[in-house]
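> Below is the sequence, then the predicted model.
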Amino acid sequence: MTVNFTPTQILAGIGVLLVLVAVWRYSARKARRAADAARASSRVVSLASRVLLTGAGFVGVQWLVLAHVHNPTLVLVVLGVPDLIAAYVLTRAVTVTSMDTTSTGASRRRGGGRR
């Protein structure tokens, strides 16, 4: 059994293969973008839950000390330590320490993945 292809059939087959590869690459990129977006949104939710949990812990300890302890030094410590922690975190958050040059595209790798 012999298979004979005409040049037109060979070119059509190569064209179909190229289209399949292009569609496959496009779908892989789209899936990667969707996964990155899902990761970014889960980071926001995770951060928000940690902030709320820590804030609830601070409020609970402050309420206990203010309601049941009449030592002014302890009250000042309980009210002052969370303020110092918040000031430290906010100062670090708004302080620029370096320039991010990866977003310009000059140092991006082809393929978009880690290597």
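Looks like it arrived, so ask away.
> contacts, neighbours, all on C-alpha from now
Will do.
> how about the strands in this protein?
Using DSSP state E, no strands are assigned anywhere in the chain.
> Centre-most residue in it?
In the chain, the residue lying closest to the centroid (CA atoms, centre = their mean) is Ala40, at 3.5 Å.
> A further structure is provided below for comparison with the first:
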Amino acid sequence: MTFNLTPEQLLAGVGVLLALLWVWRAGARRARAAADAARAGARLLSLFGRVVFTAGLIVGVQWIVITHPATSKWLLLAVLGLPALFASYALTRALTVTTLDTPRRRGRGRR
């Protein structure tokens, strides 16, 4: 079985193959961008969860010490002061940009 293809048909076939390759690569790029966006959203949600958990833990410990009267003023000061330090640390970390999400480059050469 032999095929008799004209140059126009051969050129059209190559064009279709190139179009399919272009669509496939565009879909892969779109999927990678969606995955990066989802990863960034999950990172933010994870940070929010850790901050809320820490705040709940701090409030719980303070509530226990305040409702059960302690004989020592130093204990009350420690229970109110130390969590304030932890809270300020957590807030500083939450509000500080520590990484830059830059697009990946192919190769390791310099620009």
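Nice, thanks for sending it over. Remember, it's a predicted structure, so these values are computed and weren't measured experimentally.
> Next, the TM-score between them, please.
The TM-score (TM-score structural alignment, normalised by the length of structure 2) is 0.80; 106 aligned residues with a CA RMSD of 2.7 Å.
> Superposed on structure 2, what's the mean shift for the longest helix seen in structure 1?
Determined from DSSP state H, the single longest helix within structure 1 is helix 7-68. With mean CA distance after the TM-score superposition for structure 1, helix 7-68 of structure 1 departs from structure 2 by a mean of 0.7 Å once superposed.
> who are the neighbours of that helix, in terms of helices and strands?
helix 72-94 (3 or more CA pairs under 8 Å, 6 or more residues apart in numbering; DSSP states H and E).
> Residues touching the helix it packs on, excluding its own?
Phe58, Val61, Gln62, Val65, Leu66, Val69 (CA atoms under 8 Å, 6 or more residues apart in numbering).
> which non-adjacent residue is nearest the last one?
Across the structure, with CA to CA, 6 or more residues apart in numbering as the measure, the residue nearest Val69 of structure 1 apart from its sequence neighbours is Val75 (7.7 Å).
> Count the neighbours of the one you found for me.
14 (other CA atoms under 10 Å).
> Distance-wise, check it relative to Ala12 of structure 1.
81 Å (CA to CA, to the nearest Å).
> Ser42 of structure 1 now?
Applying CA to CA, the value for Ser42 of structure 1 to Ala12 of structure 1 is 45 Å.
> repeat for Val3 of structure 1
From Val3 of structure 1 over to Ala12 of structure 1 the distance is 16 Å, taken as CA to CA.
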